[in-house]
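Participant: Predicted model and sequence follow; I will ask about them next.
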Amino acid sequence: MMNEETRIEVHPLTETPTQAWEEISKTTRVIKINYKSPRTENLDPKKVRVVCMSDTHSLNHYFKFEIPDGDIFIHAGDFTAGGKLDEVLAFNDWIGRLPHKYKLVIAGNHELYFDPSFREIMSPNTNGRTKHNSGLINKIPFLGQSGDASSTAAAPKMREYLTNCIYLEDSGVELYGIKFWGSPWQPEFGPWAFGVKRGQELLNKWNLIPTDTDILITHSPPLGFNDKTAKGDHAGCAELLSTIQKRVKPKYSIFGHVHDAYGVMADGRTVFINATTCDINYLPNNPPVVFDIEIKKNMDDEELKEEVVDVKVEERRSWCSIM
């Protein structure tokens, strides 16, 4: 239960984010950072290196850059084009070959069949009819791939195929004493996964984020920070920004979703990273964003050998320490 002083309210202009930002920006500090990737490896034993990507859309084979080495790899969603099983398996194989000790992944709106409510489109009800208009399946853009969803819809619990990473969905994990929280939700738009209405419904998702989160991973950007589209509109969530700035206050907010707004910004307390790999044309041109963060818990060599496969990530405001 949140204290009254930390309770976040729905912004009155939440349905019109660009207008909401015009008001919020008057009292919000915005620092634009000219990001440059570190050219040397991390030699500080008191820090770990974090490598961030998002929105790769099954285009891993077209990267024109190397994935920097590090201790923790983060993918902030949309790792597939349409959430099909073969895409998930290919991503799992790719991420399994990365050298990073820990790999954290959340879903995005393109991971259609990670969202149970979306899978229900192909699930007949007691009357033998689908819950939604079955024609919807054929209207979903799959980035040039087949829209045949039947095989994927039949696959139970798609997240179970991600065996080479830690999948977070309204859940957290602690590494090196640093607390991470992952959430796939974003403002509703079109027939995509993990989309909910702006306002209280979306705020209910952000209320699950624990106040002691150090690194927050969401697919949606917060309002005003690396969320501006090519048309000049803001697409981020006002309640996510309020949650970050007023209640949680993480060191880093990592996200993707808006391909037009790759880059790094800050407000003086939190560093905001839009790590989307694909640009507005769905070309994977943006390299990973890398940063070093001080560890909170020192480990000896034996502790560092602990296997991730034995970890069970606790959901719903619970932390699981794997160190």
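Facilitator: Cool, got the structure.
Participant: contacts, neighbours, all on C-alpha from now
Facilitator: Noted.
Participant: Return the set of buried residues in the longest helix seen in the chain.
Facilitator: In the chain, assigned by DSSP state H, the helix with the most residues is helix 85-96. Residues of helix 85-96 classed as buried under the neighbour-count rule (16 or more other CA atoms under 10 Å) are Leu85, Glu87, Val88, Leu89, Ala90, Phe91, Asn92, Ile95.
Participant: Identify the residues contacting the last one.
Facilitator: By CA atoms under 8 Å, 6 or more residues apart in numbering, the contact list for Ile95 reads Lys103, Asn164, Cys165.
Participant: Make sure Phe179 is indeed in a helix.
Facilitator: No, residue 179 isn't Phe; it's Lys. No: under the criterion used here (DSSP: H, G, I helix; E, B strand; the rest coil), Lys179 is strand, not part of a helix.
Participant: check contacts around it.
Facilitator: Gly172, Val173, Asp212, Thr213, Asp214, Ile215, Trp319.
Participant: Scan those residues and report the most crowded one.
Facilitator: The most neighbours of any of these, using other CA atoms under 10 Å, belong to Gly172, which has 29 neighbours.
Participant: Packing partners of the helix or strand hosting that residue?
Facilitator: Under the criterion of DSSP states H and E, Gly172 resides in strand 171-175. Counting contacts by 3 or more CA pairs under 8 Å, 6 or more residues apart in numbering; DSSP states H and E, strand 171-175 packs against strand 178-183.
Participant: outside of stretch 79-94, which residues touch it?
Facilitator: 54-58, 60, 107-108, 110-114, 142-143, 145, 149, 151-152, 155, 158, 161-165.
Participant: List buried residues within these.
Facilitator: In the contacts of stretch 79-94, the ones that pass as buried (16+ other CA under 10 Å) are 54-58, 60, 107-108, 110-114, 142, 149, 152, 155, 158, 162, 164-165.
Participant: In helices only, show me these.
Facilitator: Residues of these located in helices (DSSP H): Thr152.
Participant: residue contacts, Cys52?
Facilitator: When contacts are counted by CA under 8 Å, 6+ apart, Cys52 is found next to Phe73, Ile74, His75, Ala76, Ile254, Ala275, Pro288, Val289, Val290.
Participant: put this beside the first:
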Amino acid sequence: MRLAVTADLHGFLPDVPPCDVLVIAGDLTPAHDHDVAFQARWLDTTFRAWLQAVPAEHVVAIAGNHDFVFERAPETVPTDLPWTYLQDTGTTIDGVRFWGSPWQPWFFDWAFNAPKGDTDETFLRERFAVVPDDTDVLVVHGPPAGYGDRTSTGMSVGSAAQLDLVRRTAAQLCVFGHIHEGRGDWQLGPTRLINASAVTLKYALVDEPVQLVELSRPD
């Protein structure tokens, strides 16, 4: 299975190479306007047209910490977009099992934050507990601890609960973003970890905002 993966589009809608599944790991909407009515209109117009044109058989996506409309006014998100939106839910495509979750440790006063002061990550562990052990692709917004999680100030802000999730499921792939300057690609046992942020720290589009990944289908 050929996947095209990206994250942190922030309103940029880049060219997508032909693929079986396009995976978007959150922060879809433009960064300059967090108004939920604006975000809902943008999803229904500009984003819809882009989704309809991408050369992907399927699109799987989650929200991110800038996508307030999915948390604060989910009833206004168009229900007929040509994609599969995951929010603590999963889907199976050609035998490959995807699971998506938008939550991350508290990070400023943005969307899909765990409670501030939840140092044991109890909130996140409760949400990740329902992820099936046989998940093939994890689509999450923030990074697991130690992988693409270092900010420009030198702080590591990844989630220990998410790292435990990666180890438990031994998924083939974990796609995330959130920390733009942490963009990169790692291997942790059987799991390929990709911080697929499409923009830089200053919200400029990177040279290759969509990456191709070949994934083996389960027997």
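Facilitator: Right, received. Where do you want to start? Worth saying up front: this structure is predicted, and the values here are computed from it rather than measured.
Participant: on that earlier part again, just the contacts of Cys52 of the first structure now: which is nearest Tyr282 of the first structure?
Facilitator: Of all these, the one with the least separation from Tyr282 of the first structure (CA to CA) is Ala275, at 13.8 Å.
Participant: The second structure: which residue goes with the closest one?
Facilitator: When the second structure is aligned by TM-score structural alignment, Ala275 of the first structure is paired with Ala196.
Participant: Next up, the contacts around the residue nearest to that match when sequence neighbours are not counted.
Facilitator: Nearest in space to Ala196 of the second structure, with sequence neighbours left out and distances taken as CA to CA, 6 or more residues apart in numbering, is Thr6 at 4.8 Å. The contact partners of Thr6 of the second structure, taken as CA under 8 Å, 6+ apart, are Leu22, Val23, Ile24, Ala25, Val175, Gly177, Ala196, Ser197, Ala198, Pro209, Val210, Gln211.
Participant: Make sure the last one is actually in contact with Arg2.
Facilitator: Looking back up the chat, that one is Gln211 of the second structure. No: here Gln211 of the second structure does not reach Arg2: they are 10.3 Å apart, not a contact under CA atoms under 8 Å.
Participant: Check the second structure for its longest helix and report it.
Facilitator: In the second structure, ranked by residue count with DSSP H as the criterion, the top helix is helix 160-169.
Participant: If you count contacts, what does that helix end up packed against?
Facilitator: Other helices and strands packing on helix 160-169 of the second structure, by 3+ CA pairs under 8 Å, 6+ apart, are helix 122-128.
Participant: Tell me which stretches of the stretch 1-150 of the first structure form strands.
Facilitator: For the stretch 1-150 of the first structure, the strands defined by DSSP state E, counting those that start in this stretch cover 31-33, 47-53, 72-75, 102-105.
Participant: What span of the second structure is the shortest one aligned with?
Facilitator: When strand 31-33 of the first structure is aligned against the second structure using TM-score structural alignment, it corresponds to no residues at all.
Participant: Next: the last one.
Facilitator: When the second structure is aligned by TM-score structural alignment, the counterpart of strand 102-105 of the first structure is residues 58-61.
Participant: average gap between the matching stretch and the first structure?
Facilitator: Between stretch 58-61 of the second structure and its aligned stretch in the first structure, the superposed structures give an average distance of 0.5 Å (mean CA distance after the TM-score superposition for the first structure).
Participant: How far off centre is that stretch?
Facilitator: Per CA atoms, centre = their mean, to the nearest Å, the displacement of stretch 58-61 of the second structure from the mean C-alpha position of its chain is 11 Å.
Participant: Which residues does it contact?
Facilitator: Contact with stretch 58-61 of the second structure is made by 20-26, 51, 82-86, 100, 139, as judged by CA under 8 Å, 6+ apart.
Participant: Tell me the one of the residues you listed nearest Thr122 of the second structure?
Facilitator: Checking these against Thr122 of the second structure by CA to CA gives Gly100 as the nearest, at 18.4 Å.
Participant: any idea how far the aligned residue in the first structure for the closest one is from Lys251 of the first structure?
Facilitator: Using TM-score structural alignment, the partner of Gly100 of the second structure in the first structure is Gly182. Between Gly182 of the first structure and Lys251 of the first structure the distance is 14 Å, computed by CA to CA, to the nearest Å.
Participant: So which of those two has more stuff around it?
Facilitator: Summary of the neighbour comparison: Gly182 of the first structure and Lys251, criterion other CA under 10 Å, with Gly182 having more neighbours (26 against 17).
Participant: Could you give the number of residues near the spatially closest residue to Ala161 of the second structure that is not a sequence neighbour?
Facilitator: By the measure of CA to CA, 6+ apart, the closest residue to Ala161 of the second structure outside its immediate chain neighbours is Arg125, 5.6 Å from it. In terms of burial, Arg125 of the second structure registers 16 neighbours under the definition other CA under 10 Å.
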